[in-house]
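# Let's see this in three dimensions:
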Amino acid sequence: MEDEATRHRLRAGFDRAAEDYQRTRPVCPDRLFDDLIDRAALRPGDRVVEIGCGTGQATVPLARRGLAVTAVEPGAGLAAVARRRLAGFPAAEVVTRSFEDWRPKGAPADAVVAVNSLHWIDPALRYSKPHELLRPGGAMVVAECRWARPADADPFWTDVQEDYRAVGFEGDPPPPPERIGPWHLPPEARGLFEETASLRYPFQVRYSADDHLTNLATQSGTHALGEARRAEFLARVRHRLESLGDPRLTVTFVALLTVGRRA
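Okay, here's the model as predicted:
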């Protein structure tokens, strides 16, 4: 997903369904945010820049922990939802702009945080710009949620792969959670940051059949299919769920947290 035009097109898709995104996207577990504060050595009042906040799934937990968060989000619809959710946190603000184009004001940040967003940033700025924004010793924090499929998962999760294959969905089926290891800073970041923590957090979310379909519809891989194949894919999954009586589904994720200290 390194092609710039593709990256911009797919990340813009999230903004077209901001409320659906807010309702159905998984939120990292609370203990990840507690560890984030601890491993990044943050205290209430510290200045944090968040890259691509979406509707605030990470911004709200950070603001609740007393951090002064400036969240930079290019999607106007997503940013509007985030502002609404952050109305009770006067130290948090949402800036509607791409991270690449945003120019900060004030003192250097104590941390730069990217949750499920870093891969959308121009590779040339992905680590160099956070390094510029941070004070010496400040923290670069990367977190994400990855789908997993346990060995004892409901047969639906195996059977639905037929629908993915039928429309030419790119990528592999989710691996078992134990095969999703910690994520480490890549070589291009290591001259800028010293990695100090790399942790993982398996967790599960219960979805209604409708919410699972809504979640699928918001995903970049689904948007990448194009309108016709996207509609076919969602119709196939809907038919499969209806044939099962629209069951509630247990979805398994592994959240990953990586912290680096600015050199």
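
# make it CA atoms for all contacts and neighbour counts henceforth
Noted.

# Geometric centre of the chain: which residue is closest?
Residue closest to the average C-alpha location in the chain (Cα atoms, centre = their mean): residue 116, at 2.0 Å.

# Which parts of the protein are helices?
Here the chain has its helices, by DSSP state H, at 4-13, 18-24, 30-39, 59-64, 76-85, 128-133, 156-159, 161-166, 187-190, 209-218, 220-223, 227-243.

# Is it possible to get JSON lines of those that adds mean neighbour count?
Putting these into JSON lines (neighbours: other Cα atoms under 10 Å) gives the following:
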{"stretch": "helix 4-13", "mean neighbour count": "15"}
{"stretch": "helix 18-24", "mean neighbour count": "18"}
{"stretch": "helix 30-39", "mean neighbour count": "15"}
{"stretch": "helix 59-64", "mean neighbour count": "21"}
{"stretch": "helix 76-85", "mean neighbour count": "19"}
{"stretch": "helix 128-133", "mean neighbour count": "18"}
{"stretch": "helix 156-159", "mean neighbour count": "13"}
{"stretch": "helix 161-166", "mean neighbour count": "15"}
{"stretch": "helix 187-190", "mean neighbour count": "14"}
{"stretch": "helix 209-218", "mean neighbour count": "19"}
{"stretch": "helix 220-223", "mean neighbour count": "18"}
{"stretch": "helix 227-243", "mean neighbour count": "16"}
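
# Next, the second sequence, to be compared with the first:
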Amino acid sequence: MTNGGLFAGTGAFYARFRPGYPKVFFDDVIRRFGLDGSGRLLDLGCGTGQLTIPLAGHGTEAVGMDPEPDMLTEAAQHAAAGKVGNVTWVRGGSADLSRQPGRFRLVTMGRSFHWMDREQVLRTLADTVEDRGGLVIADDGCLARSTTPWQHIIEGCSTSS
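Sure, this is the predicted structure:
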């Protein structure tokens, strides 16, 4: 059992039923951010590793961070099964972001940003992401028809490469 958080005990279900991301998405991220096998990657709110594992081979190190131990256990099992060995799994939430030493070429958040203190996270990431790096917020919602304040802010950001 876990710490009794909202997602306690759901790791196996996430790993089995949570939709992944299409290859074209990963190809675009790799191209846009020049992921050439160098640089560090951080997946904040990584869940069972749907972003972490496919991107890990495009950096020297990937860090998957999630507050739910059950999610990290599933993620580590899937990484091992796929022979992905350059991932460090870290228990923590967005409030623990400042504990991650160093800088990252790319930070990803898949279906997790809405759970975070968004202003605090973006402030912290401003000092964490390399100058030529970036942030990817992947979600199922349509940002073109944003409805929440944080979506309006993202909508105002440039998406050009």
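
# And the TM-score between them?
Remark: TM-score between the superposed chains equals 0.81 [TM-score structural alignment, normalised by the length of structure 2]; 151 aligned residues with a Cα RMSD of 2.5 Å.

# Reformat the helices of structure 1 as JSON lines; add distance to residue 105 of structure 1.
Shown next, in JSON lines, are the helices of structure 1 (distance: least, Cα to Cα, whole Å):
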{"stretch": "helix 4-13", "distance to residue 105 of structure 1": "25"}
{"stretch": "helix 18-24", "distance to residue 105 of structure 1": "28"}
{"stretch": "helix 30-39", "distance to residue 105 of structure 1": "23"}
{"stretch": "helix 59-64", "distance to residue 105 of structure 1": "19"}
{"stretch": "helix 76-85", "distance to residue 105 of structure 1": "19"}
{"stretch": "helix 128-133", "distance to residue 105 of structure 1": "10"}
{"stretch": "helix 156-159", "distance to residue 105 of structure 1": "47"}
{"stretch": "helix 161-166", "distance to residue 105 of structure 1": "45"}
{"stretch": "helix 187-190", "distance to residue 105 of structure 1": "24"}
{"stretch": "helix 209-218", "distance to residue 105 of structure 1": "33"}
{"stretch": "helix 220-223", "distance to residue 105 of structure 1": "32"}
{"stretch": "helix 227-243", "distance to residue 105 of structure 1": "40"}
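
# closest to residue 199 of structure 1 out of those helices?
Proximity to residue 199 of structure 1 (Cα to Cα) singles out helix 30-39 among those, at 8.5 Å.

# Now the closest one on structure 2. Mean distance?
With mean Cα distance after the TM-score superposition for structure 1, helix 30-39 of structure 1 departs from structure 2 by a mean of 0.8 Å once superposed.

# So which residues make contact with stretch 7-24 of structure 1?
Contacts to stretch 7-24 of structure 1, defined as Cα atoms under 8 Å, 6 or more residues apart in numbering, come from residues 1, 55, 57, 75-78, 81, 120, 211-212, 214-215, 218-220, 223-224.

# swap in stretch 90-105 of structure 2?
Residues external to stretch 90-105 of structure 2 that are found in contact with it (Cα under 8 Å, 6+ apart): 33, 39-42, 44-45, 63-69, 72, 116-117, 120-121, 124, 127-130, 132-134.

# got it, and stretch 38-48 of structure 2?
With contact meaning Cα under 8 Å, 6+ apart, stretch 38-48 of structure 2 is reached by 11, 14-15, 51-52, 55-56, 58-68, 71-76, 78, 93-94, 103-110, 112-113.

# Which part of structure 1 matches it?
Aligned by TM-score structural alignment, stretch 38-48 of structure 2 corresponds to residues 45-55 of structure 1.

# check contacts around residue 116 of structure 2.
Contact analysis of residue 116 of structure 2 by Cα under 8 Å, 6+ apart lists residue 94.
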